[in-house]
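> got a predicted structure here, sequence first:
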Amino acid sequence: MAAEKSLPPGDREMSLSEHLRELRNRLIIVIAVTLLLMLAIFPFAAGLVDAVLAHAVPSYVKISTYAPMEMFKARVTMCFIGAIAIGFPLLVYEAFRFAAPGLYPHEKRFLYLVFPFSLLLFIAGGLIAYFVTLPLFFAIVLGQGADVATPALSVGETFSIVTNFVAGLGLVFQVPLIIVLAIKMGLVKRETLTRGRLAVYGLLFGVAMFFSPDPTLFSQLIVLAVLAVLFELSMLLTRFI
């Protein structure tokens, strides 16, 4: 009886096999929809890859393929990214429906509050990477000596750099949310972070170095400046929540 009373409202005891069966069924739905979306996007993938590279890479740079499957892999990657972006609501729905029976009402409210902020921060980081950091990175790195020799890049490696920058900076933008959660959960005190601002900035710069590899340090400084602003905003936010 005590075990039943400790269960969240609407939850019931399920065996491990029942949990695995439900997880399998939901994964099948997500994977099937993702594959269908990838097939639908594939005819347009080459144009999308070209548009992405045309925006990120200066016009004087020659984009080439150096392996038989290179362009195909880039198209498949673009299809997967597009399928995840379009099917993301379904992915979130299936994940929530799987976890919801085991969550208490206050835990559900917590997810309702945190998830939209996390998603917005990820999108903001990706947009800054795509529209600011990447063009600046390629312009500075490839601009050195461009008047002597024409730069030539691999489609596969260049597209991989673009996706890593966008995804990496999106993850970096989760740092302020992590700080707020750590303070609210009592893992660290706000006063400790306030007194140790220099150490925090050093840590943020290390994060920027890891997710934005750039020998010129320009992209890291951009990321650091954005993270510093987000850190200060998160510190301000924790005063009122």
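Ah, there it is. Residues are numbered from 1 along each chain as shown.

> from now on I want contacts and neighbour counts done on CA atoms only, so please keep to that.
Will do.

> can you give me the strands for the protein?
Ranges of strands within the chain are 62-64, 152-154, based on DSSP state E.

> okay, now the one to match up with it:
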Amino acid sequence: MSEAGQDTFMAHLVELRDRLLRAVVAVVVVFVCLMPWAGQIYDLLALPMMHALPDGTRMIATGVVTPFFVPVKVTLMVAFVAALPVVLYQAWAFVAPGLYAHEKRLALPLVAGSTVLFLLGMAFCYFFVFNMVFKFIGEFAPKSITPAPDIEQYLSFVMTMFLAFGITFEVPVIVILLTKFGIVERSKLKEARPYVVVGAFVIAAVVTPPDMISQFMLAVPMWMLFELGLILAKYVSQDSAADDEVSSTDVTPTP
């Protein structure tokens, strides 16, 4: 590698370090600001479960330091979500100089759209899925059992579900990227619709609890979002074709 190439590589590493540091600082600042309300934040997260438990029943903590660390983990998760615009901006600022103009026009909406979709997936899980799943489990449990979930296991379950639904809501972005970069043709994806439907239910059966409600509520949105991705991919492909046509007409012929 030449000396100029090494200097350029080191400059990129320094910029990457600075961008990562700024993103981490943003998350830490929000985390520190939220820490005084860590208990209330966990109570808000536990609200769907508390509504499903019998009157007078509370969640339990089996570890000595669990009542402290679990709210801290939840607060850190909320801080990351709150600081996500800053984190994504730092990522965007790092890669933007190396993108072409048409790639910048597509990349920024995709980054913003993927963020909004992920948050919508978490919101859908919290407001709709949790209430139905916990109510179903509470009604199905034998009357001789008093449910008392452990807060650490509850946090693990919530994080898994948030991640599953957040990624599921990214399906339109994945479909657009596959068609935009020519990895898979849109017509092929339409032909694969039956396999996508079956695959959605298989994935839902793997990542959700063993009840039909949560599996159905993950598989159906995944299928609907796939259809939305196909619709959006059609317009993205048309815009790309128009850009290519404009670029070809702008080329000055050689005399």
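That came through, no problem. Please read all numbers here as calculations on a predicted model, not as lab measurements.

> re earlier: reformat the strands of structure 1 as TSV; add mean neighbour count.
Below are the strands of structure 1 laid out as TSV (neighbours: other C-alpha atoms under 10 Å):
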stretch	mean neighbour count
strand 62-64	15
strand 152-154	15
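
> and Glu22 of structure 1, which of these is closest to it?
Between Glu22 of structure 1 and the strands of structure 1, the shortest gap by C-alpha to C-alpha is with strand 152-154, which sits at 42.8 Å.

> picking that back up, let's have the strands of structure 1 in JSON lines, adding distance to Phe98 of structure 1.
Below are the strands of structure 1 laid out as JSON lines (distance: least, C-alpha to C-alpha, whole Å):
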{"stretch": "strand 62-64", "distance to Phe98 of structure 1": "44"}
{"stretch": "strand 152-154", "distance to Phe98 of structure 1": "42"}
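
> Leu142 of structure 1 maps to what in structure 2?
Matched by TM-score structural alignment, Leu142 of structure 1 corresponds to Gly138 in structure 2.

> so what's the closest residue to that match other than its chain neighbours up against?
Spatial nearest neighbour of Gly138 of structure 2, excluding adjacent residues (C-alpha to C-alpha, 6 or more residues apart in numbering): Ala52 at 6.4 Å. Listed by C-alpha atoms under 8 Å, 6 or more residues apart in numbering, the contact set of Ala52 of structure 2 reads 131, 134-135, 138.

> ok, these vs Ile231 of structure 2, which is closest?
Asn131 (31.2 Å).

> what about the longest helix seen in structure 1, distance to the chain center?
Counting by DSSP state H, the longest helix found in structure 1 is helix 16-56. Relative to its chain's centre, helix 16-56 of structure 1 lies at 16 Å (C-alpha atoms, centre = their mean, to the nearest Å).

> for stretch 138-149 of structure 1, same thing?
29 Å.

> can you tell me what sits against that stretch?
56-58, 61, 151, 216.

> which position in structure 2 pairs with Ala167 of structure 1?
By TM-score structural alignment, Ala167 of structure 1 lines up with Leu163.

> grab the nearest non-local neighbour of its match.
For Leu163 of structure 2, the closest residue by C-alpha to C-alpha, 6+ apart turns out to be Met122, at 7.6 Å.

> how far away is that neighbour from Leu218 of structure 2?
Distance, Met122 of structure 2 to Leu218 of structure 2, using C-alpha to C-alpha, to the nearest Å: 12 Å.

> the two: who's more crowded?
Legend: neighbour count by other C-alpha atoms under 10 Å for Met122 of structure 2 and Leu218, higher for Leu218 (27 against 22).

> roughly how far apart are the more buried one and Lys190 of structure 2?
Counting by C-alpha to C-alpha, the gap from Leu218 of structure 2 to Lys190 of structure 2 is 20 Å.

> can you check Ser114 of structure 2 too?
Separation of Ser114 of structure 2 from Lys190 of structure 2 (C-alpha to C-alpha) stands at 22 Å.

> so the two - more neighbours on which side?
Ser114 (20 against 13).

> pretty sure Leu232 of structure 2 contacts Ile176?
Yes: contact criterion C-alpha atoms under 8 Å: Leu232 of structure 2 and Ile176 qualify, at 7.0 Å.

> neighbours of Phe169 of structure 2, how many?
27.

> what about stretch 179-197 of structure 2, how long is it end to end?
19 Å.

> and that stretch, which stretch of structure 1?
So stretch 179-197 of structure 2 sits over residues 183-201 in structure 1, by TM-score structural alignment.

> pull out the buried residues from that stretch.
Using 16 or more other C-alpha atoms under 10 Å as the test for burial, stretch 183-201 of structure 1 gives 183, 190, 193, 201.
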